[in-house]
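S.K.: Need coordinates for the below:
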Amino acid sequence: MPLADRFLTIRRDPHSAEVLARGGDDEAHSILQRTGFVPVVRVHETYHRAPSALAEDKETRLATEAVARLRAVGYHVDCDPVFDTDRRPIRDLPLGASVTHLAECIRQATTTDEVADALTELTAPHDGILAAVEQVLAAAAEFHDHLDATSAPYTARRLRYLVDDRLHLIRTDLIHTRNRLADLHAPHPGRATCTEEVPADEVERSAVCACPPPPRAIPVPPPPVAAGPRR
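M.R.: Next up, the predicted model:
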């Protein structure tokens, strides 16, 4: 990760009077959004602003909390003096961390059964991750049904479209992939598990591992030198 991504600024813009946060990587952006900031995506940069129509004291509390949370996990934050704080709150693992753990399980899997088990956590019909996402989207649609806003009916329809079409398609494809892997019962040819043990019938008892050596990379010859015109 570039070192520059560990630095952020949180300041009140002198021209617009908005509280703006600039810099950071995706992790920092997640912290800012969980604190309450709103992302602003431009062609050459993504920055964050405090929500509109907040009182100044609430903006200050929001910015101060963001500074505390970012510094608690090692980010360097340059901020206005009014936002500065020595508090370092303990960060709880976000809900997405358990899903990320599934990705790591798949990266380390050596058999189709292990990957099928991981995908089952996504596709389980009653309490799988995608079933939970469906419930969240449905609840958000119901919320917009009774929201007094001009765009609320459109947003509710859009959320239900995501459930009925997009999410349904993803879920169907993943279920098919999971079931196909569950029927294979096969090891992954490129991910053999190394036990670091020498078989009893090994002639060379000094061997430390029965695994074959990794393939040797064949050096690529340099391109031919173009011959210049003869004189």
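
S.K.: hey, let's count contacts and neighbours off CA atoms from now on
M.R.: Will do.

S.K.: got the end-to-end distance for stretch 71-82?
M.R.: The first and final residues of stretch 71-82 sit 16 Å from each other (Cα to Cα, to the nearest Å).

S.K.: Show me which positions of that stretch end up buried.
M.R.: Buried residues in stretch 71-82, counting neighbours by 16 or more other Cα atoms under 10 Å, are found at 71-72, 75-79.

S.K.: Select from those residues every entry located in strands.
M.R.: The strands, defined by DSSP state E, take in 76-79 from those.

S.K.: related to what we said a few turns ago, make a markdown table from the buried residues of stretch 71-82 and add distance to Thr35 to it.
M.R.: Listed next are the buried residues of stretch 71-82 as a markdown table, based on distance: Cα to Cα, whole Å:
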| residue | distance to Thr35 |
| --- | --- |
| Arg71 | 13 |
| Ala72 | 13 |
| Tyr75 | 15 |
| His76 | 17 |
| Val77 | 15 |
| Asp78 | 17 |
| Cys79 | 16 |
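
S.K.: structure for this one too, so we can compare:
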Amino acid sequence: MLRTDRFLDIRRDPHSGELLARGGDSEAHSILQRVGFIAVVRVHETYHRAPTGLASDDESRLGTDAVARLRAAGYHVDCDAVFDTDSRPASYLPLGASVAHLAERVREATTTDEAADALTELTAAHDGILAALDEVLTATADFHDGLGGPSDKYIAQRLRHIADEHLRVIHGDLSYLRNKLADRHAPHPGRSTCTREVPSTEQERSAVCACPPPPRALPAPPPPLAAGLRR
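M.R.: Below you'll find the model as predicted:
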């Protein structure tokens, strides 16, 4: 069965003339955002548009780049002829992939020590991910301070409030949880790992694994005959 979220359209809207990208899943949306598109979130749809104020040639390059990168990632893209291309640029893991890897480490952790090690990358005081996020928020606030627009000072204050209040709470809570896990030194009861070793208390020394065998699945009963088929 075809997955409809692997299909996208990149075209100029016939009414507004806007360059729009429609369709795709969250991975496709990330590709579009990295190319330069802006997400538009509606009640029943999320689509992407080109930034305002671009020259026609810049919009054409934007659309062509999006088609090339999406097709290189395995998406089926229908587009206006001007955006069609055979280019397939190389793709690299985004920075967020290394952060998402921490989630995998926590999902696969079999002990509290392993979970604590993964959370340490988030909570390390000097070079942890949350400390770096604090730096990004502060740098973005400083950037807005220098823009000089009527709302830029407010945006800068808002970013500093997020860093000082919300992010600090998240950092404090996760640091507390990490430290509690690091002190616990316990296996996760639902994630024990089979070592293929026979304990010394085992009577049957010929056993090759101390784990109980998986339960046998009972065969499913045959479906009842329809009333019209009975003789």
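
S.K.: Could you get me the TM-score between them?
M.R.: Scored against TM-score structural alignment, normalised by the length of structure 1, the superposed chains reach a TM-score of 0.89; 217 aligned residues with a Cα RMSD of 2.0 Å.

S.K.: still on that earlier bit, which pair of the buried residues of stretch 71-82 of structure 1 spans the longest distance?
M.R.: Put simply, by Cα to Cα the two of these set farthest apart are Ala72 and Cys79, 14.9 Å from each other.

S.K.: What ranges does structure 2 have for its helices?
M.R.: For structure 2, helices defined by DSSP state H occupy the ranges 26-35, 56-72, 95-108, 112-123, 129-145, 152-161, 168-184.

S.K.: so how much does the first one differ from structure 1 once superposed?
M.R.: Think helix 26-35 of structure 2. Taken over the aligned residues, the distance from helix 26-35 of structure 2 to structure 1 averages 0.4 Å (mean Cα distance after the TM-score superposition for structure 1).

S.K.: Give me the helices and strands touching that helix, please.
M.R.: strand 38-41, helix 56-72 (3 or more Cα pairs under 8 Å, 6 or more residues apart in numbering; DSSP states H and E).

S.K.: show me the contacts for Gln157 of structure 2.
M.R.: By Cα atoms under 8 Å, 6 or more residues apart in numbering, the contact set of Gln157 of structure 2 is Ala141.

S.K.: ok, it to Ala139 of structure 2 distance?
M.R.: For Gln157 of structure 2 relative to Ala139 of structure 2 (Cα to Cα), the value is 12 Å.

S.K.: Quick check: the gap between the residue nearest to Ala28 of structure 1 when sequence neighbours are not counted and His48 of structure 1.
M.R.: Nearest in space to Ala28 of structure 1, with sequence neighbours left out and distances taken as Cα to Cα, 6 or more residues apart in numbering, is Leu70 at 6.8 Å. As judged by Cα to Cα, Leu70 of structure 1 and His48 of structure 1 stand 14 Å apart.

S.K.: Matching Ala139 of structure 2 against structure 1, which residue comes up?
M.R.: Matched by TM-score structural alignment, Ala139 of structure 2 corresponds to Ala139 in structure 1.

S.K.: Spit out the contact partners of that match.
M.R.: Applying Cα under 8 Å, 6+ apart, one finds that Ala139 of structure 1 lies in contact with no residue.

S.K.: ok so, going back, so which of the helices and strands packed on helix 26-35 of structure 2 has the densest surroundings on average?
M.R.: Greatest average neighbour count among the helices and strands packed on helix 26-35 of structure 2 goes to helix 56-72 (a mean of 19), per mean count of other Cα atoms under 10 Å.

S.K.: What is the distance between that one and the centre of its chain?
M.R.: Its chain's C-alpha centre and that of helix 56-72 of structure 2 lie 23 Å apart, by Cα atoms, centre = their mean, to the nearest Å.

S.K.: I'd like to know how many residues surround His211 of structure 2.
M.R.: Quick fix: residue 211 of structure 2 is Cys, not His. Residue neighbour count, defined by other Cα atoms under 10 Å, stands at 13 for Cys211 of structure 2.

S.K.: My guess is Leu8 of structure 1 contacts Val77. True?
M.R.: Yes: using Cα atoms under 8 Å, Leu8 of structure 1 makes contact with Val77 at a distance of 4.9 Å.

S.K.: Quick check: the gap between the residue nearest the centre of structure 2 and Ala28 of structure 2.
M.R.: Of all residues in structure 2, the one closest to the mean position by Cα atoms, centre = their mean is Ala100, 6.6 Å from it. Taking Cα to Cα as the measure, Ala100 of structure 2 and Ala28 of structure 2 are separated by 17 Å.

S.K.: got the contact list for the residue nearest to Arg196 of structure 2 when sequence neighbours are not counted?
M.R.: Leaving aside its sequence neighbours, Arg196 of structure 2 sits nearest to Cys209 (Cα to Cα, 6+ apart; 4.7 Å). For Cys209 of structure 2, the contact set (Cα under 8 Å, 6+ apart) comprises 194-198.

S.K.: do Glu202 of structure 2 as well
M.R.: Here Glu202 of structure 2 is in contact with no residue (Cα under 8 Å, 6+ apart).
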